[in-house]
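Peer 1: what's the 3D shape of this:
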Amino acid sequence: MAFETGAGGSQFGQPRFFDASVTTQDSPTAAPRNQVMSVNNPLHFGSTSVFLLGNGYAPVITVRDKTGKVVMREPVVFRPQDNNYTSTGAVKVRATSPQLGFEGIFAPTISDQNLRANPVSDFPGPALPGLLLTLWQGELFPDGALQSVYALDTSKMTQPKTAAGLPVRIALRLGETKAIAGDRGTVTFESLPRFAGLSVRYDPGKELTLACSLLALAGLIASLTIRRRRVFVRVREQDGRTLLMVGGLAKGEDVRLGDAVDRVTESILEELPRHES
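Peer 2: Take a look at the predicted model:
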């Protein structure tokens, strides 16, 4: 991924390309292949197509307890909120008592002043990444209820305060480690991998679907272009004579309906026996 860096230009910060290099195998025994996928260039292997839908940052965060033991180390997906990739996410540390949670804001490029006061990214590329974490403690998953991985349920958590009565916040730069207030351990901003949103599509019946769609379209065209007529014939005996009545009905206006009725009448008369007087 690359962004326009021309200072002062109207295209500053605009994306130039989104590419992902991946390794695929058509089957477990097939040889692996290196392929590149992009927004308008889906990945194909076997009967499967993979489309690139989105992307963002997933900072690797390490949390240690007060003894120095690692209680969490994993990439945390932060969802972009604007074109400069100001992103939000939640860090959940289960292996502590009480459990710890952090509401996070990530900016790929931000000054020290803005990181603490107005955490909004200045540029979508990772030129000067910063991470701002707000601390909570308590029960991460109240009553075992399911919750979003991107948000923190604080209904059964409390927010530690500083000596000035403000929420505890930790501002981190890439590679930086800071202590968690209250002798709760440390948190480290380890590295900055990226994540990609993918859509995997497998359509084994698309040929059959296409054929049925074409047949339905042909039927629709035929119903709109072919004139539909109905001809009614009634034959009865009256006073020793055979009376023949022929009528026609068309859907909509049909100036040739009369000719069609005449042709049917003539065909019937030709088949009737003639009596000479």
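
Peer 1: contacts, neighbours, all on C-alpha from now
Peer 2: OK.

Peer 1: L217 belongs to a helix?
Peer 2: Yes - counting by DSSP: H, G, I helix; E, B strand; the rest coil, L217 is found in a helix.

Peer 1: center of this protein - which residue?
Peer 2: The C-alpha lying nearest the average C-alpha coordinate of the chain belongs to L53 (CA atoms, centre = their mean; 6.4 Å).

Peer 1: Doesn't V261 belong to a helix?
Peer 2: Yes - following the definition three-state DSSP, V261 is counted among the residues of a helix.

Peer 1: Okay, and S97 sits in which element?
Peer 2: If you go by DSSP states H and E, S97 is not part of any helix or strand.

Peer 1: Another for comparison:
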Amino acid sequence: MSVEAPPRPAAPAPPPGPSAGRRLGGLLLRWWRRLTAMRTAIVLLFLLALAAVPGSLLPQRALSQNNVNQYFADHPELAPVLDRLYLFDVFSSPWFAAVYLLLFVSLIGCVVPRAAEHARALRTPPPPAPRNLLRLPDSGRLAAPAAPGAALDVVEEELRVRRFRVVRREGARGPELSAEKGYLKETGNLVFHLSLLALLLGLAGGKLWGYEGSILVTEGQGFCNSFQQYDTYSAGPLVDSGDLNPLCVDLDQFTAEYEENLTAASFTADIRYGAPAGEERSRTIGVNDPLRLDGDRVYVTGHGFSPTFTVTVPDGTTFTDLTVPFLPSDLQTLASEGALKLPDIPGREEQLALEGFFAPTGLVQGGVLTSVDPRPLAPQVAVIAYSGYLGLDSGLPQSVYSLDQSQIERGRLTEVGSANLSVGESFDLPDGTRITFSGVKEFAALQYSHDPGQLWVLGAAIALLGGLLGMLLLRRERVFARVEPSAGGGGTVLTLASLTRGGGESGSRFDALSDDLRDALAAAPPARTAPDPEVPPRD
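Peer 2: Here you go, the predicted structure:
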């Protein structure tokens, strides 16, 4: 007879694995912990500093488009590659913004929980003394004639004098004492990182709501705070032209002083400023002494010369006080180059332009005009006159300080005369037009700057320095003490230990504390011994 085997029970189903949502949550949690770790914040801070290096080595469009154009002309193969990497717009590039935002988030995630933990630690009493105090790095035993309670009183008084926070407890091995100080070290650490966070916020606010503009102002002229008037300007993405503070500045006189070796000693500008159609005030500003008004600043960033010409056309019409700034090409002698464009002259069918070289102290060597001194001791100008079409209405941008060379190469502008002139001298063009070099004025390069985060950045920098000093100079220190009756009676054995974090020199500090406690315990009143019980006499 055959016996059927009983059916095998079905294998238990495997436990359900984690859902996709839980796996994603765990992944995000691990990523967040890595991002908010202090090591990550330090790496991001280093990357931010490293990313700013190209911005100081390469010309930036936000500062000088002309320098960027010159770099393209000098490096026609390398410049397009660098441009695709945003190396001419470093501080507005996506990769710089990514590092900046990651550092910002990392600092928030790192500092805020530590600040909450530190706040709880300030309200938490010092921890109980460890079971075996002699295992701590700095520890020892002191014999004291005082009673256990009196010995702890002496230790407590000595520690409170040293600004420790003291808590006494009744431990398993007898009365004990815990003391702690140095909370300001962690406070300094938090202040340092919070200040760094505030510094980043201030810099970001200055970039978002700040703006600046540069302009060359000749003596007797002025400007108003408007993007339309600046030669170059940069503004944050949240700045509108209507947000600019109403202010106008007029340059009365510019003064440059030089040392005997012709190096610049000081640049000062006498200006008048005020709201449009408002009361004007006078002020003298310098390179390191700007005009400050409610967060706005007007700086002197440079200077040069503006030759003045007089043009007389054949019909007798005279155009006077034609002044144009010439940009310095040699900062040592202030030899300068510039152009004067005259698109509309009555009686002339063709447009007229003057391109010149100005020498404050001119000297002709081999027929070539050079400058030997930055001071205007003998002003001279070498002028080339062109006639034709300037191309100002072509829709293509061109510099106001130079002629469009493409117009000359195409033959639309032709040379019609040239001369080296001193002040008061003239030369005539073939059509009878007379060009006179009538004088020279000085101009100041002024920069108007508005940075709403300036004071915020200053306060954050000061707080950052204070927090750093607290981190470096303060110590976190804990002291534990436990008393036990002496084995022979009539005294106390004090076990003392300390644990110091940061600052070093823990051994010498513990020895100094032990010596002071030994002296204080020696001066304490001794413990009273109980009298022997009276024995009744025997019969």
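
Peer 1: Tell me how they score on TM after superposing.
Peer 2: Here the TM-score for the pair of chains, by TM-score structural alignment, normalised by the length of the first structure, is 0.65; 211 aligned residues with a CA RMSD of 3.1 Å.

Peer 1: returning to what we had before: OK, contacts around the residue nearest to the centre of the first structure?
Peer 2: By CA atoms under 8 Å, 6 or more residues apart in numbering, the residues touching L53 of the first structure are 39, 196-199.

Peer 1: out of those, who's nearest Y150 of the first structure?
Peer 2: For Y150 of the first structure, the closest of the contacts of L53 of the first structure turns out to be G197, at 14.5 Å, with distances computed as CA to CA.

Peer 1: Need the counterpart of the closest one in the second structure.
Peer 2: Under the alignment by TM-score structural alignment, G197 of the first structure pairs with A445 in the second structure.

Peer 1: Wait, its match touches G213, no?
Peer 2: No - at 10.6 Å, A445 of the second structure and G213 do not qualify as touching, with contact defined as CA atoms under 8 Å.

Peer 1: Who has more neighbours out of those two?
Peer 2: Neighbours were tallied for A445 of the second structure and for G213 using other CA atoms under 10 Å; the higher tally belongs to G213 (22 against 15).

Peer 1: Okay, and the closest residue to the more buried one other than its chain neighbours sits in which element?
Peer 2: In this structure, G213 of the second structure finds its nearest non-sequential neighbour in Y233, 4.0 Å apart by CA to CA, 6 or more residues apart in numbering. Assigning secondary structure by DSSP H and E places Y233 of the second structure in strand 232-235.

Peer 1: Tell me the residues of the second structure aligned with the helix or strand harbouring S267 of the first structure.
Peer 2: S267 of the first structure is located in helix 257-271, with elements delineated by DSSP H and E. Residues of the second structure offer no counterpart to helix 257-271 of the first structure, counting by TM-score structural alignment.

Peer 1: Pull out the buried residues from that helix.
Peer 2: If you call a residue buried by 16 or more other CA atoms under 10 Å, then helix 257-271 of the first structure has these buried ones: 257, 261, 264-265.

Peer 1: Number of residues surrounding the aligned partner of G104 of the first structure in the second structure?
Peer 2: Taking TM-score structural alignment, G104 of the first structure has G356 as its aligned residue in the second structure. A count of neighbours around G356 of the second structure, defined by other CA under 10 Å, yields 22.

Peer 1: residues touching G356 of the second structure, list them.
Peer 2: When the contact criterion is CA under 8 Å, 6+ apart, the partners of G356 of the second structure are 337-339, 381-384.

Peer 1: repeat that with 6 Å
Peer 2: Contacts were defined as CA atoms under 6 Å, 6 or more residues apart in numbering; by that measure G356 of the second structure touches 337-338, 382-383.

Peer 1: Buried ones among those?
Peer 2: The neighbour-count criterion (16+ other CA under 10 Å) marks 337-338, 382-383 among those as buried.

Peer 1: ok, those vs D428 of the second structure, which is closest?
Peer 2: Nearest to D428 of the second structure, judged by CA to CA, of these is V383 at 11.7 Å.

Peer 1: Run through the strands of the stretch 51-200 of the first structure in chain order.
Peer 2: When assigned using DSSP state E, counting those that start in this stretch, the strands of the stretch 51-200 of the first structure occupy the ranges 60-64, 70-75, 79-80, 87-93, 99-107, 130-138, 157-158, 169-173, 177-179, 186-191, 194-202.

Peer 1: Same list (those) but as a markdown table, adding distance to G247 of the first structure.
Peer 2: Converted to a markdown table, the strands of the stretch 51-200 of the first structure look like this (distance: least, CA to CA, whole Å):
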| stretch | distance to G247 of the first structure |
| --- | --- |
| strand 60-64 | 84 |
| strand 70-75 | 80 |
| strand 79-80 | 72 |
| strand 87-93 | 75 |
| strand 99-107 | 80 |
| strand 130-138 | 85 |
| strand 157-158 | 85 |
| strand 169-173 | 90 |
| strand 177-179 | 94 |
| strand 186-191 | 86 |
| strand 194-202 | 56 |
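
Peer 1: among those strands, which is nearest L215 of the first structure?
Peer 2: Ranking the strands of the stretch 51-200 of the first structure by distance to L215 of the first structure, with CA to CA as the measure, places strand 194-202 first at 23.4 Å.

Peer 1: what's the angle between that closest one and strand 70-75?
Peer 2: With axes from the mean of the first three to the mean of the last three CA atoms, to 10 degrees as the basis, strand 194-202 of the first structure and strand 70-75 are set at 60 degrees to each other.

Peer 1: can you list contacts of strand 194-202 of the first structure?
Peer 2: Taking CA under 6 Å, 6+ apart as the criterion, the residues outside strand 194-202 of the first structure that touch it are 48-58.

Peer 1: Next up, the contacts around the residue nearest to L172 of the first structure when sequence neighbours are not counted.
Peer 2: In space, and not counting its chain neighbours, L172 of the first structure is closest to L131: 5.1 Å by CA to CA, 6+ apart. L131 of the first structure sits next to 105-106, 171-172 when contact means CA under 6 Å, 6+ apart.

Peer 1: what's the closest of those to A30 of the first structure?
Peer 2: Nearest member of the contacts of L131 of the first structure to A30 of the first structure, counting by CA to CA, is F106, at 40.2 Å.
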